[in-house]
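A.B. asks: Dropping the sequence and predicted coords here.
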Amino acid sequence: MGKGDNLPSPGETGAAATDQARECEGKGACEFKQTRFSDQIMPHILNLYGSCAKANDFDMYAPNASFEDPLTHAQGVKQIKSAFYSLSKVFGESKIVEYHVQESDIAPGKKEILIDNKQHYKIMGKDIDMISLIKLSVENGKIVRHEDWWDKKPLRNRDTVGFPLVGRFMEMGRRGMMLATHAMMGFGKDPDSH
């Protein structure tokens, strides 16, 4: 799990895929070049969730991108930085231990990437394992929306709960939590050690 299968991407069919395969046959062993956007960003995603993010790991986001999980809703790259830099402050250990990636073209210049994964955290000496579905919306080579669905359940908001007002309060709570986290983390400043 977690490694590309070195096959042409779903969008690469016909002559391009065949020519690449023929070229490899003549050379003996070779690898196909990485063609999926997800292959480029997975090392950065693993750094984010592994509490070892560096400033360049956030270059994959559009300036106005959003990140949302059941606890927080970040708007813009600086708040996204605060959300991920805070992981090392809360958890003794955090990482994605298993994952499977599915990438789909949904329109010209737009992709959806689904990362079915298992995350491991350690808090106050206690191990916590959790399954998650990370949904990334990509436009023109940049992530514009990053959602982390814990237990693979959609985020609860005014559109997904039975009573929209309750969902709205949940959304406001996530924004409030993010603003507090953002302030505590220096408003998205990159730590000196990064």
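C.D. replies: Looks like it arrived, so ask away.

A.B. asks: use CA for all of it now, contacts and neighbours both
C.D. replies: OK.

A.B. asks: Which strand or helix spans the most far-flung residue of the chain relative to its centre?
C.D. replies: Outermost residue of the chain with respect to the C-alpha centroid, by C-alpha atoms, centre = their mean, is Gly26; its distance is 37.7 Å. Using DSSP states H and E, Gly26 maps to helix 15-27.

A.B. asks: can you give me the strands in this structure?
C.D. replies: For the chain, strands defined by DSSP state E occupy the ranges 61-68, 73-75, 93-107, 110-123, 126-139, 142-150.

A.B. asks: got JSON lines for these, with mean neighbour count too?
C.D. replies: Converted to JSON lines, the strands of the chain look like this (neighbours: other C-alpha atoms under 10 Å):
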{"stretch": "strand 61-68", "mean neighbour count": "20"}
{"stretch": "strand 73-75", "mean neighbour count": "23"}
{"stretch": "strand 93-107", "mean neighbour count": "16"}
{"stretch": "strand 110-123", "mean neighbour count": "18"}
{"stretch": "strand 126-139", "mean neighbour count": "17"}
{"stretch": "strand 142-150", "mean neighbour count": "20"}
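
A.B. asks: do you know which of these lies nearest Ala21?
C.D. replies: strand 93-107 (21.6 Å; C-alpha to C-alpha).

A.B. asks: Remind me what that closest one packs against, helices and strands.
C.D. replies: Strand 93-107 is packed against helix 37-49, strand 110-123, with contacts defined by 3 or more C-alpha pairs under 8 Å, 6 or more residues apart in numbering; DSSP states H and E.

A.B. asks: Could you check the angle the shortest one makes with strand 126-139?
C.D. replies: Compare the direction of helix 37-49 with that of strand 126-139 by axes from the mean of the first three to the mean of the last three C-alpha atoms, to 10 degrees and you get 140 degrees.

A.B. asks: that older thread, quick check: buried residues in the helix holding Gly26?
C.D. replies: With burial defined by 16 or more other C-alpha atoms under 10 Å, the residues of helix 15-27 counted as buried are Ala17, Ala21.

A.B. asks: Off-centre distance for it?
C.D. replies: 32 Å (C-alpha atoms, centre = their mean, to the nearest Å).

A.B. asks: Second structure follows, compare the two:
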Amino acid sequence: MIRSNFFLLVRSTSTLSHHRNPFSAFTISNLSSSSKLPGSAMETYSKDTEEPKKDQQKETSTRDVDPSKNVSDDILPHILNLYGSCASPRDFEIYAPDASFEDPLMCAQGVKQIKSAFYSLSKVFSESRITEYNIKENILPHGRREIVIDNKQYYKFMGKDIDMISLIKLYVEDGKVIRHEDWWNKKPLWNRETSNVPVVGRIIEMARRGSMLATHAMMKFGKDPTA
């Protein structure tokens, strides 16, 4: 199992298993960035006077958004299932068909490959879950959302407990996740853009794609276990 061996090596050798708990208490917060839409004037003309009239848009702030309507409220339970090795086909409905998933080990493209990535967790670890987390939801241009989950993950392999700090970033459009990034140890993913040596970045990208393809084949190309 290519993914299993490499994944175990990366996770088990992480010094994060020796870190102290970074959370003083279990906290969950749905926060939105303070982003205002500028008031814009739209000119219309009266058929009688042909004089322009201005309809002033109301300024809105994400601070006024009802927290119960945050996109993260619908997506978070499914993310917890994915990382908890108890995902069902319904949990993957949060993704757009051409969504991508990346972590330091794999680079998945499309829902079927994302299924293979998360279904493989239970094949490697006897236990896995997100134990603590803090959420921020930001409104981006063009109606997109960014959900940032500062979290701590727990894994158990052959009786050994492994704790890992991570930063999950979800980019959402029309209610669907279009990109899912998992930054282990809160470090940006390595690629040709983030690496100081572009050639090294390309090699890392190829290795991650190869790891994903091997895992995808091993997991029967994203076939749902219950199907």
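C.D. replies: Here it is on my side, so go on. These numbers come from a predicted model, not from an experiment.

A.B. asks: Return the list of helices and strands in contact with the helix holding Gly26 of structure 1.
C.D. replies: Counting by 3+ C-alpha pairs under 8 Å, 6+ apart, helix 15-27 of structure 1 packs on no helix or strand.

A.B. asks: What residue in structure 1 is paired with Val124 of structure 2?
C.D. replies: Taking TM-score structural alignment, the alignment pairs Val124 of structure 2 with Val90 from structure 1.

A.B. asks: ok, back up a step: for the strands of structure 1, give me TSV that also has distance to Phe169 of structure 1.
C.D. replies: Formatted as TSV, the strands of structure 1 follow (distance: least, C-alpha to C-alpha, whole Å):
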stretch	distance to Phe169 of structure 1
strand 61-68	15
strand 73-75	13
strand 93-107	29
strand 110-123	27
strand 126-139	23
strand 142-150	18
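
A.B. asks: ok, now how distant is the equivalent of Glu68 of structure 1 over in structure 2 from Ser34 of structure 2?
C.D. replies: Counting by TM-score structural alignment, Glu68 of structure 1 corresponds to Glu102 in structure 2. Glu102 of structure 2 sits at a distance of 28 Å from Ser34 of structure 2 (criterion: C-alpha to C-alpha, to the nearest Å).

A.B. asks: likewise Asp161 of structure 2?
C.D. replies: As judged by C-alpha to C-alpha, Asp161 of structure 2 and Ser34 of structure 2 stand 39 Å apart.

A.B. asks: Need the contact partners of stretch 57-67 of structure 1.
C.D. replies: 41, 44-45, 47-48, 73-77, 80-81, 141-148 (C-alpha atoms under 8 Å, 6 or more residues apart in numbering).

A.B. asks: same question, stretch 23-39 of structure 1
C.D. replies: With C-alpha under 8 Å, 6+ apart as the criterion, stretch 23-39 of structure 1 contacts Gly4, Asn6, Leu7, Pro8, Ser9, Gln20, Gln40, Val101, Glu103, Ile113, Gly141.

A.B. asks: May I ask which two of the residues you listed are separated the most?
C.D. replies: Gln20 and Ile113 (24.7 Å).

A.B. asks: Give me the longest helix you can find in structure 2.
C.D. replies: helix 198-218 (DSSP state H).

A.B. asks: That helix vs structure 1, average offset?
C.D. replies: If you overlay the two and look at helix 198-218 of structure 2, the average distance to its match in structure 1 is 0.3 Å (mean C-alpha distance after the TM-score superposition for structure 1).

A.B. asks: residue range for that helix in structure 1?
C.D. replies: For helix 198-218 of structure 2, the aligned range in structure 1 is residues 164-184, judged by TM-score structural alignment.

A.B. asks: who touches the matching stretch?
C.D. replies: Stretch 164-184 of structure 1 has contacts (C-alpha under 8 Å, 6+ apart) with 70-74, 79, 82-83, 86, 156-161, 188.

A.B. asks: quick one: buried residues of that stretch?
C.D. replies: Buried, per 16+ other C-alpha under 10 Å, within stretch 164-184 of structure 1: Gly167, Arg168, Met170, Glu171, Gly173, Arg174, Arg175, Gly176, Met178, Leu179, Thr181, His182.

A.B. asks: Counterpart of Glu112 of structure 1 over in structure 2?
C.D. replies: Aligned partner of Glu112 of structure 1 by TM-score structural alignment: Glu146.

A.B. asks: is it true that that match touches Glu173?
C.D. replies: No - taking contacts as C-alpha atoms under 8 Å, Glu146 of structure 2 lies outside contact range of Glu173: 9.1 Å.

A.B. asks: give me the number of residues near the match of Val124 of structure 2?
C.D. replies: Val90 of structure 1 has 13 neighbours, counted by other C-alpha atoms under 10 Å.
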